[in-house]
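Undergrad: this one's structure only:
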């Protein structure tokens, strides 16, 4: 019972997903209605499927509709018509200028006829279709610019420049699109008689960081139209650059032109071709078997060898994991060897530096300038003093041991109960004691007579200062030169005034 219920739930979910996917709109890219850099311009200076005019300049990466010069107009129009009832256009552009205010702005067009150079953002007035204006100059002094607005026209309306078309718009939003760190994007979507405008403010590099600017229902546009972009400058000037225009047509899943919906005639044609190729392949296999009866046919053998079993897959995973572990351990060993080598080199360098400093002979400057070129041995170090003290302590301990040994020998000699040593052994012991005492005495004399090196401080050179007499002479000369220059300059100015 539980299995039946779970199966029913899964079937219901799958049916719902398929129904939702069947209602999604299909997007088709229209390359003849789009352009994008790099390699935007051909060798002859033209743009494929587009034409530009006015003061527009096409480059390899973008199209500069108008440069930052006063009273300039430019435009770019597509050569082919957009024939779909639903479409989406994504425009990427930049508006940059040196001033805090800009002018005049940029416009996107979808019209039944191509526009010409005119007064409405560089294109002609009284158009038939849709216009999206990116207005950067405040003509009505309402402090509501830069402003983005959409406006439709049936060919009878004239754009109101004095009010910036505020009474003629379908809708709009107050957004700043000038001097942004990243390109600004606008996505215009017309689907099911509804116009939607999304805007990307260019503050981030995320392509999907759009926000809704306007949405208008019951918008009726021409069934076919041309796409275009225009711009204009006035007393103020901005660079208006269009980087790309990407156009997609939107089709319903049940529409004839929608992807995945194949006509019945084409479907039958494809099925017939598939059946013919399959029959031809089977006949070729039969002919090969008849001509080569002894040859092994792979299709009759066990098909299990073509598939990987669960045990083989697990063994392969274990083997791959062991290989990875072996590789990591080998890399760790190599890195440890490198670290040990670096440590050994560092220790050897430090020991070389210490040995060099121990035996270094330092040339001190002559004291008072009387003795020159005399070499002074470096002063004794702290660790050397500690070594000398330790050696002295060792010598004292050795002397005590020798004294104790001599006392023990004398005690043994004076004991009457003990067997007296032979003459040879007694003489050898006396010689050893005598040699040890002589060596000890020499070491003590050497330590006492060793001269202690007197540390010599470096002589600080007295800075050579300029004498007061030389300073006064220099100031006097400078004053004379300055007075002479001022007198010469005043005489020249007086002579020049005589000519006026």
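TA: Here it is on my side, so go on. Source: prediction; values computed, not measured.

Undergrad: make it CA atoms for all contacts and neighbour counts henceforth
TA: OK.

Undergrad: What are the buried residues along whatever helix or strand residue 405 lives in?
TA: Element membership of residue 405 [criterion: DSSP states H and E] is helix 382-414. Using 16 or more other CA atoms under 10 Å as the test for burial, helix 382-414 gives 395, 399, 402.

Undergrad: next up, a second structure to put side by side with the first:
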């Protein structure tokens, strides 16, 4: 059943995606051990200030005016593809620069002229460029954002206007300084380009739609990654670059050829034969064991109603567990009911007292403050109730001991008369007995009063503590001072950023 459910689930996913994917290792990399011992990346080349490590590739470090890139050594041979990129862009400043590019171009886009570069790669490329722009060059306050561009090799990128209006589509996303790597899933299938974005807030595959464009024609080309910094800087790291080729399930490319079909059929026949042999051997061994050991042969059915002490012990333990669970559940329900009743007990006396003393009553606290005070009062009542219960049990035990002692004294026989010395001793004993009785009565009265006080304390509800408030003049003055300080800091920060603003 489980295997059948898994098969149906996979079939449903295949129908939903409507395509087949195949991992292409020659156009991918991921940690650990991205680099070889000589510092090179298998099937990739890195250029500029790019630093290749075991777990990631740092395209540019957090330094000013740096450019770096990595490119595949050979062009991709399939028509349709999907890439998934795991990146981390981080920096100490509020604003980063300049950004990062993900490429699929006809030629290797290694930068040749530093004055004519687009996020660490050469300008006037031919193919697809997807840019993660961190710096707001045009002052529209729409950065950071993700943009997709198509170039035929003749147009230059407009840095001053963040690409201008020639983008296929764009989406504004904050991809800097995230707790987990930010992911981009870029799919090119049947002339449709689609980008999905993962915000890097969780480790789950919760992608969201960024943008899509139809009728996109791309020639076979090289995959690449690049980044650049200017007056400001960020670390631009790439942890994974995973490439899959996409085929239509109904196309000839998706179907295995004759040699592959023969190999698959041969393996299936061998596997079936092996399973049949194992099943036959198991049946023979089972029958042989039953013949040689009739007493130890396993029974077909288990007699649940037998007198086996172990089974009875198991059933008894299970019944006790169920009873304990029911008891615990009822206790939890009763405790919850008591806790739910406490806020009503707190609010009702407070309302009555405020109604009786309307002239001297102060304004009620805000709802949030009253709710917090009610929660604190509930906790105090809960702690006091537990302590009072323990004290009550201890006092009841002491009363029980005292009552037993009184009963013992009352049951003692009276002394006989006739002997003077014996009468003196009897008088002394009766006096001692009377003193003991009086002391016990006083102790009983004192402890009874204590029990009454404890019961009254348990039934009484705690008063909500009064909270002192600042005057309106002081509050307005402090608010104005904070507004002035914030306005000064914002003006100072904007002036600093305007001075550091970089135009290409």
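TA: Good, I have the coordinates. What you see is a predicted model; the values in this text were computed from it and never measured.

Undergrad: So after superposing, what's the score?
TA: Here the TM-score of the superposed chains, computed with TM-score structural alignment, normalised by the length of the first structure as the reference length, equals 0.55; 333 aligned residues with a CA RMSD of 4.9 Å.

Undergrad: on that earlier part again, does anything pack onto the helix holding residue 405 of the first structure? Which helices or strands?
TA: Using 3 or more CA pairs under 8 Å, 6 or more residues apart in numbering; DSSP states H and E as the contact test, the elements touching helix 382-414 of the first structure are helix 423-449.

Undergrad: need the next SSE after the helix it packs on, C-terminal direction.
TA: Beyond helix 423-449 of the first structure on the C-terminal side, the first helix or strand identified by DSSP H and E is helix 468-497.

Undergrad: and residue 241 of the first structure, that's in a strand?
TA: Yes: residue state for residue 241 of the first structure (DSSP: H, G, I helix; E, B strand; the rest coil) corresponds to a strand.

Undergrad: what sits against it?
TA: For residue 241 of the first structure, the contacting residues are 62-66, 93-95, by CA atoms under 8 Å, 6 or more residues apart in numbering.

Undergrad: Matching it against the second structure, which residue comes up?
TA: For residue 241 of the first structure, the aligned position in the second structure is occupied by residue 237, per TM-score structural alignment.

Undergrad: What is the burial count for the closest residue to its match other than its chain neighbours?
TA: Taking CA to CA, 6 or more residues apart in numbering, and ignoring the residues beside it in sequence, residue 237 of the second structure has residue 58 as its nearest neighbour in space, at 4.4 Å. The local packing count at residue 58 of the second structure equals 25, with neighbours defined by other CA atoms under 10 Å.

Undergrad: Map residue 58 of the second structure onto the first structure.
TA: In the superposition onto the first structure, residue 58 of the second structure corresponds to residue 64 when matched by TM-score structural alignment.

Undergrad: Distance check, its match against residue 168 of the first structure.
TA: Counting by CA to CA, to the nearest Å, the separation of residue 64 of the first structure from residue 168 of the first structure is 28 Å.

Undergrad: just residue 159 of the first structure next, same as before
TA: From residue 159 of the first structure across to residue 168 of the first structure, the span is 8 Å (CA to CA).

Undergrad: for residue 254 of the first structure, same thing?
TA: Going from residue 254 of the first structure to residue 168 of the first structure by CA to CA gives 36 Å.

Undergrad: returning to that earlier point: roughly how far is the helix holding residue 405 of the first structure from the heart of the chain?
TA: Going by CA atoms, centre = their mean, to the nearest Å, the spacing between the C-alpha centre of helix 382-414 of the first structure and its chain's C-alpha centre is 74 Å.

Undergrad: Can you tell me the closest non-neighbouring residue to the residue positioned nearest the centre of the second structure?
TA: For the second structure, the residue lying nearest the average C-alpha position, counting by CA atoms, centre = their mean, turns out to be residue 202 (6.4 Å). For residue 202 of the second structure, the nearest residue in space outside its immediate sequence neighbours is residue 180; the separation is 6.6 Å by CA to CA, 6+ apart.

Undergrad: Residue in the first structure paired with the one you found?
TA: Residue correspondence to the first structure (TM-score structural alignment): residue 180 of the second structure is matched to residue 182.

Undergrad: Now for that match, which secondary structure element holds it?
TA: Secondary-structure assignment from DSSP H and E places residue 182 of the first structure in no helical or strand segment.

Undergrad: who's in contact with whichever residue in the second structure pairs up with residue 120 of the first structure?
TA: Aligned against the second structure by TM-score structural alignment, residue 120 of the first structure finds its counterpart in residue 118. For residue 118 of the second structure, the residues meeting the contact criterion (CA under 8 Å, 6+ apart) are 101, 157.

Undergrad: Could you say which helix or strand holds residue 14 of the second structure?
TA: helix 2-17.

Undergrad: Name the residues that touch that helix?
TA: Outside helix 2-17 of the second structure, the residues that touch it by CA under 8 Å, 6+ apart are residue 20.

Undergrad: That one: how far from the chain's middle?
TA: In terms of CA atoms, centre = their mean, the centre of helix 2-17 of the second structure is set 28 Å apart from its chain centre.

Undergrad: So which bit of the first structure is the very next helix or strand once past it matched to?
TA: The element immediately downstream of helix 2-17 of the second structure (helix or strand, assigned by DSSP H and E) is strand 20-23. The alignment of strand 20-23 of the second structure onto the first structure (TM-score structural alignment) spans residues 26-29.

Undergrad: Run the chain-centre distance for the matching stretch.
TA: The chain centre lies 33 Å from the centre of stretch 26-29 of the first structure; the measure is CA atoms, centre = their mean.

Undergrad: Noted, bye for now.
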